[in-house]
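[1] Got a sequence here, can you build the structure:
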Amino acid sequence: MSTVSTHIMFQGQAADALALYASIFPNFKTLAREDYAEGDLAPEGTVKLATIDFNGAILQVIDSPVPHAFDFTPSMSLFVDCADEAELTYAFEVLSEGGEVMMPLDNYGFSKRFGWCRDRFGLSWQINLPA
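    Take a look at the predicted model:
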């Protein structure tokens, strides 16, 4: 085995999601991106494949070329340890806007503060401030 990465499949919203995540996290960097062209299987301009370096974790992000009956599940989340309270609060507020708060920011006993939300694209995030 040479690599393991997280694969995230959107249904037409990958570009908007990537722009949002990059606006929140300065260490969310696009290493490579190819979009679908006119005549491809998916609508022109949607993401065929983007490779992201998210603070050293590699993410493979696509827009599915075919519709699926399923979407994201909260049983799989991106877990982010933040450096300070301001970073934690900002990330959580922006990610949860238009989405769903599953656990509001609070001290649940395992870290200083923690929150769990689903963003407006359906992706689940666990945002943590370690003890």
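[2] only C-alpha atoms for contact and neighbour calcs from this point on.
    Will do.
[3] just so I have it, where are all the strands in the chain?
    For the chain, the strands defined by DSSP state E cover 6-10, 28-35, 47-54, 57-63, 77-81, 100-106, 113-118, 124-129.
[4] In a markdown table: the ones you listed, plus distance to Val94.
    A markdown table is the format used below for the strands of the chain (distance: least, C-alpha to C-alpha, whole Å):
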| stretch | distance to Val94 |
| --- | --- |
| strand 6-10 | 19 |
| strand 28-35 | 15 |
| strand 47-54 | 17 |
| strand 57-63 | 20 |
| strand 77-81 | 14 |
| strand 100-106 | 11 |
| strand 113-118 | 10 |
| strand 124-129 | 11 |
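[5] want to try a markdown table for these, with mean neighbour count and distance to Tyr21 as columns?
    Listed next are the strands of the chain as a markdown table, based on neighbours: other C-alpha atoms under 10 Å; distance: least, C-alpha to C-alpha, whole Å:
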| stretch | mean neighbour count | distance to Tyr21 |
| --- | --- | --- |
| strand 6-10 | 17 | 13 |
| strand 28-35 | 15 | 7 |
| strand 47-54 | 21 | 10 |
| strand 57-63 | 19 | 12 |
| strand 77-81 | 14 | 11 |
| strand 100-106 | 16 | 16 |
| strand 113-118 | 23 | 13 |
| strand 124-129 | 24 | 11 |
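[6] Also this sequence, please, to line up against the first:
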Amino acid sequence: MADLQKLTPFLMFQKGDAEAAMTFYTGLFADGEVLVLERFGAGEPGAEGTVKQGVIRLGEQQVRLFDSPQAHDFDFTPSMSLFVVCESAEEQQKLWSALSDGGAPLMPLGDYGFGPFGWTNDRFGVSWQLSLG
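    The predicted model follows:
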């Protein structure tokens, strides 16, 4: 039961992109890993083969993902973002390049008076803030 009490970001995809996002995100981080990947089967509420439950690890953070079988009038918003403290300028630039490619930069990578920082929505609509620690 202890695992149920952890605070874990949960990303709900509406276009069947959860598995692609899992692969993309775990490929960006050197220690990224898919921990759980369970797909909807025939006769279940979601489209067969889409993600029923997914869990990835990025650094020390677990993130849950799934493909919603229900359509919603809402999607991702920058008011909720994943904040990453990068260990080097090279890591920050690598993540920025990958996450902003096909996405929508909100604050281009630059110095805003509190150090190198960038904020972008990625190609899936998930919002990321990248800070240099």
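[7] re the thing from before, looking at the strands of structure 1, which is nearest to Leu88 of structure 1?
    With C-alpha to C-alpha as the measure, strand 124-129 is the member of those nearest Leu88 of structure 1 (6.5 Å).
[8] so the closest one matches what in structure 2?
    Aligning strand 124-129 of structure 1 against structure 2 (TM-score structural alignment) gives residues 127-132.
[9] need the contact list for the counterpart of Pro43 of structure 1 in structure 2.
    Matched by TM-score structural alignment, Pro43 of structure 1 corresponds to Ala47 in structure 2. If you count contacts by C-alpha atoms under 8 Å, 6 or more residues apart in numbering, Ala47 of structure 2 has them with Phe40, Gly41, Pro69.
[10] what lines up against Asp17 of structure 2 once you look at structure 1?
    In structure 1, Asp17 of structure 2 lands on Gln13 (TM-score structural alignment).
[11] Quick check: the residue lying closest to Tyr90 of structure 1 once chain neighbours are set aside vs Leu78 of structure 1, distance?
    In space, and not counting its chain neighbours, Tyr90 of structure 1 is closest to Ile24: 7.8 Å by C-alpha to C-alpha, 6 or more residues apart in numbering. According to C-alpha to C-alpha, to the nearest Å, Ile24 of structure 1 stands 14 Å off from Leu78 of structure 1.
[12] As a quick check, tell me the outermost residue of structure 2.
    Gly43 (28.2 Å; C-alpha atoms, centre = their mean).
[13] that older thread, quick one: the match of strand 124-129 of structure 1 to structure 1 mean distance?
    Stretch 127-132 of structure 2 differs from its equivalent in structure 1 by a mean of 0.6 Å after superposition (mean C-alpha distance after the TM-score superposition for structure 1).
[14] Read off where stretch 65-84 of structure 2 ends up in structure 1.
    The aligned range for stretch 65-84 of structure 2 in structure 1 is 61-80, by TM-score structural alignment.
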